[in-house]
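J.: Sequence plus the predicted model coming up.
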Amino acid sequence: MSFPIWILTGPTASGKTDIALKIAESINAEIVSADSMLVYRGMDIGTEKPSLAARNKTPHHFIDIVEPWEEYSVGQYVKDFEVIAQSLYQQGKQFIVVGGTALYLKAIMDGLFEGPPADWEYRNSLKAVAMEKGPNYLHKMLADIDPETADKLHFNDQKRVIRALEVFRTTGQRISSFQTQFGHKNPKYDCILVAIEYNRDILYKRIETRVDRMFERGLVNEVRSLLSNPLGLSKQASQALGYKEIIDFLKGKYTLSEVSSEIKQRTRRFAKRQMTWFRSFPNIHWIHANPASDAMRLSEEVLACFTQNKPLSKETM
């Protein structure tokens, strides 16, 4: 028997954290993060991690669980999520999954094809080919061996094109042949997905304000401190939005003004990609926000979506 999972998502800077905290306070719920960067200790400012005061008031899960020099995969997240979700459910505790990492959310809702481990040498060789011959070349390579997957991926989606090529090289099988379960409802959970959206111009202004706030809070010093550790940053952590650009700034690639503009531009692009992912999710409930919307009002709307679709807890099922 499946049990209900409440999921709150939306693009970066849409206010998910504040809305979730309001809901959690009103119904005594816990928060389960679905953000791939909140897992890292010490990466606080660039991820806009919930404050310690908020976390002390409302229990949070999947925040500060690994060191920044360690890797943490979506496959590990799914395994850990199942343990936490089952435990909270058995205790009769309501929880809200909150985050914008689309792959984490899709893995919760649809299950996950884990596949073989990463082959970084092969990945880097493919990236070099893409740099020399263009992303279309890799996409054509994929189309020759796995046209079904190639049809689903844009040629600029280099990360997933490379992963598909890597799976074929490692296993001799097309990634599409492994993914028969992916894209179908996970039988373990009955997910209710609610997303916050803003008009594009308003969201972009919120992103600019957020990035400015990160710099004011000391993002550059945070990255400098992380890099001072002899163990450094993992590949995943060093590619985090905001951190990658500050690392380049510290290497002299950008001026301070340029790196701020670069982070804003890349964050806008990231938000656009997030929205593309979210719009592909079936049965998603959209809540349109505007500059006059406050977290309390939005939290009431989100909670209404949750409760109108599924009961609050195990006891009411």
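T.: Arrived safely, thanks for sending. Numbering: from 1, shown residues only.
J.: Please make it C-alpha for all contacts and neighbour counts, starting now.
T.: OK.
J.: Pick out the residue closest to the middle of this structure.
T.: By CA atoms, centre = their mean, the chain has its centre lying nearest to Thr101, at 1.4 Å.
J.: I'd like the distance between it and Glu67.
T.: Per CA to CA, to the nearest Å, Thr101 is found 19 Å from Glu67.
J.: can you check Lys79 too?
T.: Per CA to CA, Lys79 is found 18 Å from Glu67.
J.: One more: Val39?
T.: Distance, Val39 to Glu67, by CA to CA: 8 Å.
J.: okay, these two: which has more neighbours?
T.: Each of Val39 and Glu67 has its neighbours counted (other CA atoms under 10 Å); Val39 has more, 24 against 18.
J.: residues in contact with the lengthiest strand in the chain?
T.: Longest strand in the chain, counting residues (DSSP state E): strand 189-197. Contact with strand 189-197 is made by 2-11, 14, 16, 108-109, 278, 283-289, 302, 305-306, 309-310, as judged by CA atoms under 8 Å, 6 or more residues apart in numbering.
J.: Return the members of the residues you listed classed as buried.
T.: For these, a burial check counting by 16 or more other CA atoms under 10 Å picks out 3-11, 14, 16, 108-109, 278, 284-286, 289, 302, 305-306, 310.
J.: so where do the strands sit in the protein?
T.: Counting by DSSP E, the strands of the chain are 3-9, 30-33, 60-61, 95-98, 189-197, 284-288.
J.: what would these look like in JSON lines with distance to Leu219?
T.: Listed next are the strands of the chain as JSON lines, based on distance: least, CA to CA, whole Å:
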{"stretch": "strand 3-9", "distance to Leu219": "24"}
{"stretch": "strand 30-33", "distance to Leu219": "22"}
{"stretch": "strand 60-61", "distance to Leu219": "23"}
{"stretch": "strand 95-98", "distance to Leu219": "23"}
{"stretch": "strand 189-197", "distance to Leu219": "26"}
{"stretch": "strand 284-288", "distance to Leu219": "30"}
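J.: Included below, for side-by-side comparison, is a second structure:
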Amino acid sequence: MQVYRGLDIGSAKPDRAYLEKLPHHLIDVRDPHEQFTAGDFVREADRLIPEILSRDRIPVLSGGTAFYFKNFLYGLPEIPSVDPSIRDELNRLVNKKGLGPLYEELQICDPPTAKRLNRNDSSRIVRAVEVFRGTGKPLSAFEVSHEQRVPYRVRIIGLERDRSELYSRIDRRVDIMFNQGLVGEVRRLISRGLTADLPAMKGIGYSEFFHMMNRGCMTLEDLKDTIKQDSRRYAKRQITFFKSLDGVKWFSPLDRGGIMREVFP
């Protein structure tokens, strides 16, 4: 979500002072109505990393999106083309009946992908069902290679906290986002004409506002609790995903010495 301009508070984007101290890439590179796929990420990372290395700097791929990280390491799965009319039909179904029926279909035809996705992520849910209907095979069957495609020595570091501490930190982070003005940020985005079906508005911290508007009976406290719950579920899924990767070394975030020895053996 940090690739999108204007999505600052809800995506926990680093502030300007921090960015000046530690240069970041791929922040504020898309308008909210544009898509940013795993393929886009891989292509941009492939472009940036040699340039960073040429300056004798160490590129760090940081974040919780393990799916994008896996695609960078091993490449994108080769999925056959699907008749575009299938996607049109699925989008009409979502507009008519909501995303629920499609997510239930995905849980039946492709349980691993359904477990990995946020049940409110309409674009990825539509894509997964589209692939199944068009090929007869679940999206999870199109696995990426197990051979690393990048010509680099890669250190994969996972940061792991006690689960109760992690959830407590997530809850505090959501409280901070609201105190920083998340409601106003979402109001400004909606005033610019951004709608629930746009890629940028499907992220946790943004999509819940549209659900509140549709239900009409939620309070801001209810909304805050929903964002906390969705964030905790997402963290749990991402931990599971990272644990499935080969070669991950796990550290407490407080073990700076251990992490430095891993990076600079």
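T.: Yes, it's here. Since this is a predicted model, take the numbers as computed values, not measurements.
J.: Put one on top of the other, what's the TM-score?
T.: For this chain pair, the superposition-based TM-score is 0.82 by TM-score structural alignment, normalised by the length of the second structure; 254 aligned residues with a CA RMSD of 3.1 Å.
J.: Need the counterpart of Arg163 of the second structure in the first structure.
T.: Aligned by TM-score structural alignment, Arg163 of the second structure pairs with Arg200 of the first structure.
J.: Kindly apply the preceding question to Val60 of the second structure instead.
T.: In the first structure, the residue matched to Val60 of the second structure (TM-score structural alignment) is Ile96.
J.: right, and its match touches Leu8 too?
T.: Yes: between Ile96 of the first structure and Leu8 there is a contact at 7.0 Å, judged by CA atoms under 8 Å.
J.: got the contact list for the counterpart of Ile263 of the first structure in the second structure?
T.: In the second structure, the residue equivalent to Ile263 of the first structure is Ile227, according to TM-score structural alignment. By CA under 8 Å, 6+ apart, the residues touching Ile227 of the second structure are Val174, Ile204, Gly205, Glu208.
J.: If we use 6 Å, what do you get?
T.: Residues near Ile227 of the second structure by CA atoms under 6 Å, 6 or more residues apart in numbering: Gly205.
J.: Next, work out how far apart it and Thr37 of the second structure are.
T.: Remark: distance between Ile227 of the second structure and Thr37 of the second structure (CA to CA) = 23 Å.
J.: again with Phe69 of the second structure
T.: The gap separating Phe69 of the second structure from Thr37 of the second structure is 12 Å, by CA to CA.
J.: The two: which has the busier surroundings?
T.: In terms of neighbours (other CA under 10 Å), Phe69 is the more surrounded of Phe69 of the second structure and Thr37; the figures are 20 against 11.
J.: Name the nearest residue to the more buried one, sequence neighbours excluded.
T.: Closest residue in space to Phe69 of the second structure, ignoring its immediate chain neighbours: Leu61 at 7.6 Å, by CA to CA, 6 or more residues apart in numbering.
J.: so how far is Gln229 of the second structure from that neighbour?
T.: 26 Å.
J.: With Arg127 of the second structure instead?
T.: Relative to Gln229 of the second structure, Arg127 of the second structure is positioned 25 Å away (criterion: CA to CA).
J.: Could I get the full set of helices for the stretch 51-200 of the first structure?
T.: 52-57, 74-90, 102-110, 120-133, 135-145, 147-152, 158-171, 175-178, 200-217 (DSSP state H, counting those that start in this stretch).
J.: just those: most buried one?
T.: Counting by mean count of other CA atoms under 10 Å, helix 102-110 has the highest mean neighbour count of those, with a mean of 21.
J.: Would you mind pulling the contact partners of that helix?
T.: Applying CA under 6 Å, 6+ apart, the contact partners of helix 102-110 of the first structure are Phe182, Gly183, His184, Lys185, Asn186.
J.: ok, now which ones touch Lys127 of the first structure?
T.: Listed by CA under 6 Å, 6+ apart, the contact set of Lys127 of the first structure is empty.
J.: if I look at it, how far off is Phe155 of the first structure?
T.: 13 Å.
J.: Next: Ala195 of the first structure.
T.: Using CA to CA, Ala195 of the first structure is found at 27 Å from Phe155 of the first structure.
J.: before we move on, the earlier item: of all the helices of the stretch 51-200 of the first structure, which one is nearest Val259 of the first structure?
T.: With CA to CA, the closest approach to Val259 of the first structure among the helices of the stretch 51-200 of the first structure belongs to helix 200-217: 10.4 Å.
J.: helices or strands next to the closest one in the packing?
T.: The contact analysis (3 or more CA pairs under 6 Å, 6 or more residues apart in numbering; DSSP states H and E) places helix 200-217 of the first structure against no helix or strand.
J.: what angle separates it from strand 189-197?
T.: Calculated by axes from the mean of the first three to the mean of the last three CA atoms, to 10 degrees, helix 200-217 of the first structure forms an angle of 90 degrees with strand 189-197.
J.: Now find how far off-centre helix 200-217 of the first structure is within its chain.
T.: On the basis of CA atoms, centre = their mean, to the nearest Å, helix 200-217 of the first structure sits 18 Å off its chain's mean C-alpha point.
J.: mean deviation (superposed) between it and the second structure, please.
T.: Once the two models are superposed, helix 200-217 of the first structure sits on average 0.6 Å from its counterpart in the second structure (mean CA distance after the TM-score superposition for the first structure).
J.: Identify the residue of the first structure aligned to Arg30 of the second structure.
T.: Under the alignment by TM-score structural alignment, Arg30 of the second structure pairs with Val66 in the first structure.
J.: I meant Leu48 of the second structure, not that one.
T.: Using TM-score structural alignment, Leu48 of the second structure pairs with Ile84 in the first structure.
J.: where does that match sit relative to Glu67 of the first structure, distance-wise?
T.: Separation of Ile84 of the first structure from Glu67 of the first structure (CA to CA): 20 Å.
J.: just Thr307 of the first structure next, same as before
T.: Distance from Thr307 of the first structure to Glu67 of the first structure, by CA to CA: 37 Å.
J.: Check Ile96 of the first structure too.
T.: For Ile96 of the first structure, the distance to Glu67 of the first structure equals 25 Å [CA to CA].
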